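J.: Predicted model, plus sequence, below.
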Amino acid sequence: MDLKKAIMEPRPLKARILMWADATFKDTEDINQATSTEDLERVLSSVFRIDSTDPKQRVLLELYMNAVLFSRRKKFNREQTSTLLSIFKRVHEANTDTPLNNAEQCFNYCSELLLCHSVRRPPFSIGLYNLNQMTDILKYFTNTYMRHYTLYKYIFTPQMFLDLTITYSGMSGDIDPEILSSSETQEGENGTTGENIDRNESATDDKKTTDISNTQPADNEQKNTELALDKTGAAKKVALQSLVQQEVKREMQLLSGHLEQRLKESTAQLNTILSSMETSAPPKK
């Protein structure tokens, strides 16, 4: 499986019956019997295996506690409370499954889970909630979890960093091949001169002095060539560095503009969903 595709694309979600999936009958009894906040935190921490001392986990614990308080206000039975907690857990897992924006997918997944528990059609769905209860749950989910969707995403998903690698084709190095070949030729000539000097060590002192004096221009020319190579390599590095900086700046500007546009579109889409939920909610009698 392609790792990049697994990270970039959220996995497909399928709704299924969740009654007693996480909180059993005994667990819901303990939840209903918890009268104080401390007792409710203890029970929920045990049921969902939450470390209450971890600040990040306490955010998740508060999500479940508010869901229980909502169930009590709506006078849900044990089956309805257990299912509601599991629905919130599954949607939260879908949210944190990817660091990318999948708000629409999470909202649709919650709607599908509610439909799966609001229509009696065994074994695919059960009639656990009526129409009014399903509407209340969806409105509560929209006004609580979806309004803080970005916050949950920021807390529970890892940060992604851009690892940028630029490859330039047709560039084998910083030194021009023509300059390098001329340098090798010059080094070969200097090497031949050195060999001639070694072979003529038995000659007179005047001859040695003449040979050494003849090699001095070659040495100076070699030093000048090395200096030219250093300057040429440094100039090429500066030019390449400037080119890389310009390309990185341009790509980062494009990426920043794309992310900003995606954020605006996601915000507008979420506001549209929230507005539709508020307008479609039945008036209270």
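T.: Received it, and whenever you're ready, just let me know what you need.
J.: When you work out contacts or count neighbours from here on, use the C-alpha atoms and nothing else.
T.: Will do.
J.: so what secondary structure elements neighbour the one helix or strand Ala268 maps to?
T.: Using DSSP states H and E, Ala268 falls within helix 205-280. Judged by 3 or more CA pairs under 8 Å, 6 or more residues apart in numbering; DSSP states H and E, the packing partners of helix 205-280 are helix 103-116, helix 131-144, helix 177-199.
J.: One more to weigh against that first structure:
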Amino acid sequence: MTPITEVEGRRLALSNLHKVLHPATGTTKGELLHYYATVSAAMLPHLRDRPVSFLRYPDGPGCQLFFTKNPPPGTPGWVRTTPVPRSKDPRARQVMIQDLPSLMWAANLVVEFHTPQWRAGAPAVADRLVLDLDPGPPATVVECCRVALRLRERLAADGLEAFAKTSGAKGLHLLVPLEPTPSGEVSAYARELAVRAEAELPSLVLHRMNRALRAGKVFVDFSQNAAAKTTATPYTLRARERPTVSAPVTWEEVAACQSPERLVLLMDDIAPRLERHGDLLAPLFDPGRAGALP
């Protein structure tokens, strides 16, 4: 029998609570749902008013994974959706996670949350820039941290403030709050940053997604600034053997990183970090911290 629970006045059917989703740690779906309820106050601002794409892994990361932008079958009528312009489907809509009931409904589907750099109502007008630092083995997040520190300096020289989070996979994400700016302009500026970083650190940085050149280097992926692209939302769990989280980190942690494990943050690490630091990405919502592209 599927348990029914009430969340802020909404009735939700939560299924398969004892199913193990992350085999390496024995993490169950019930524990996953508890995690999202616990971090919701920090996570919801990063989801709110943004069309959400889901990477679903209902039977765990070792089984079928599928990416969806369309509202899943059976989406409740009270879950908000928004028009999302697409060339192939001008009537397309996507889910928005506006509140705790919506978050728990989506979490029950077992998903990674992915969001664009713009908000509903202003498609393709970004309010943040993102750089995805992806290491090519044998490089690790340690090398990503070296590149992140250099990029932070470059951004600061242009009057922009960068914040860091783990990808929840192998790398690091840098996020920069912006005054509303067309996504095409943000993409062009982000590409310039990546090209300049490669010119300055040719033995460490790559700006092109060329697999043959990736070994031992950090690919600075600027493409996620395109209006049609998305990035793992802060605090989302990732479909990995362990319940890793795409979680904010301090610049002190980035500078001190000497071992990849230092920046592997698991589900159980996040609540204590929120108690200690609050949401390290809260400045993204402060209009006074938003910068203009040079």
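T.: Looks like it arrived, so ask away. All values derive from a computational prediction rather than experimental measurement.
J.: Just the TM-score for the two chains, thanks.
T.: After superposition, the two chains reach a TM-score of 0.22 (TM-score structural alignment, normalised by the length of the first structure), with 109 aligned residues with a CA RMSD of 6.5 Å.
J.: by how many degrees do the helix holding Ala268 of the first structure and helix 177-199 diverge?
T.: 150 degrees (axes from the mean of the first three to the mean of the last three CA atoms, to 10 degrees).
J.: now the angle from helix 205-280 of the first structure to helix 131-144?
T.: Using the same axes, to 10 degrees: helix 205-280 of the first structure against helix 131-144 is 140 degrees.
J.: before we move on, back to that, tell me which of the helices and strands packed on helix 205-280 of the first structure approaches Leu63 of the first structure most closely.
T.: Comparing those against Leu63 of the first structure with CA to CA, the closest turns out to be helix 131-144 (9.0 Å).
J.: what sits up against that closest one?
T.: 110-111, 114-115, 118, 274, 277-278, 281 (CA atoms under 8 Å, 6 or more residues apart in numbering).
J.: could I get these as JSON lines with distance to Tyr140 of the first structure and neighbour count?
T.: Shown next, in JSON lines, are the contacts of helix 131-144 of the first structure (distance: CA to CA, whole Å; neighbours: other CA atoms under 10 Å):
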{"residue": "Cys110", "distance to Tyr140 of the first structure": "12", "neighbour count": "23"}
{"residue": "Ser111", "distance to Tyr140 of the first structure": "12", "neighbour count": "18"}
{"residue": "Leu114", "distance to Tyr140 of the first structure": "13", "neighbour count": "29"}
{"residue": "Leu115", "distance to Tyr140 of the first structure": "16", "neighbour count": "21"}
{"residue": "Ser118", "distance to Tyr140 of the first structure": "16", "neighbour count": "18"}
{"residue": "Leu274", "distance to Tyr140 of the first structure": "11", "neighbour count": "17"}
{"residue": "Met277", "distance to Tyr140 of the first structure": "10", "neighbour count": "16"}
{"residue": "Glu278", "distance to Tyr140 of the first structure": "11", "neighbour count": "13"}
{"residue": "Ala281", "distance to Tyr140 of the first structure": "11", "neighbour count": "13"}
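J.: Turn these into CSV, including distance to Glu221 of the first structure.
T.: Below are the contacts of helix 131-144 of the first structure laid out as CSV (distance: CA to CA, whole Å):
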residue, distance to Glu221 of the first structure
Cys110, 79
Ser111, 82
Leu114, 85
Leu115, 87
Ser118, 91
Leu274, 79
Met277, 83
Glu278, 85
Ala281, 89
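J.: ok, which stretches of the stretch 1-150 of the first structure are helices?
T.: Assigned helices in the stretch 1-150 of the first structure, in chain order: 3-8, 25-33, 37-47, 55-73, 78-96, 103-116, 131-144, 149-156 (criterion: DSSP state H, counting those that start in this stretch).
J.: closest to Asn214 of the first structure out of those?
T.: The nearest among the helices of the stretch 1-150 of the first structure, by CA to CA, is helix 3-8 at 65.3 Å.
J.: mind checking how far the closest one is from the chain centre?
T.: 10 Å (CA atoms, centre = their mean, to the nearest Å).
J.: With stretch 187-194 of the first structure instead?
T.: 59 Å.
J.: buried sites along it?
T.: Applying a neighbour-count criterion of 16 or more other CA atoms under 10 Å, one finds 190, 193 buried in stretch 187-194 of the first structure.
J.: what residues does that stretch touch?
T.: Contacts of stretch 187-194 of the first structure (CA under 8 Å, 6+ apart): 215, 218-219, 222.
J.: Just the buried residues from these, in ChimeraX please.
T.: A single ChimeraX command selects the buried members of the contacts of stretch 187-194 of the first structure (16+ other CA under 10 Å):
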select :218,222
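J.: Show me which pair in the contacts of helix 131-144 of the first structure is furthest apart.
T.: Ser118 and Leu274 (21.6 Å).
J.: returning to that earlier point: orientation of the helix holding Ala268 of the first structure relative to helix 103-116 in degrees?
T.: Using the same axes, to 10 degrees: helix 205-280 of the first structure against helix 103-116 is 40 degrees.
J.: how far does helix 205-280 of the first structure sit from the chain's center?
T.: For helix 205-280 of the first structure, the distance to the chain centre is 26 Å (CA atoms, centre = their mean).
J.: Stretch 39-46 of the first structure too?
T.: Using CA atoms, centre = their mean, the offset of stretch 39-46 of the first structure from its chain centre is 32 Å.
J.: How about it, which residues are buried there?
T.: 40-45.
J.: Out of these, which is nearest to Tyr154 of the first structure?
T.: Of the buried residues of stretch 39-46 of the first structure, the one sitting nearest to Tyr154 of the first structure (CA to CA) turns out to be Ser45, at 22.1 Å.
J.: Any figure for the gap between that closest one and Ser82 of the first structure?
T.: 15 Å (CA to CA, to the nearest Å).
J.: Any idea how many residues pack against Gly184 of the second structure?
T.: Residues near Gly184 of the second structure, counting by other CA atoms under 10 Å, number 15.
J.: which is the next helix or strand following the helix or strand where it lies?
T.: Per DSSP H and E: Gly184 of the second structure is located in helix 183-200. Downstream of helix 183-200 of the second structure, the next assigned helix or strand under DSSP H and E is strand 205-206.
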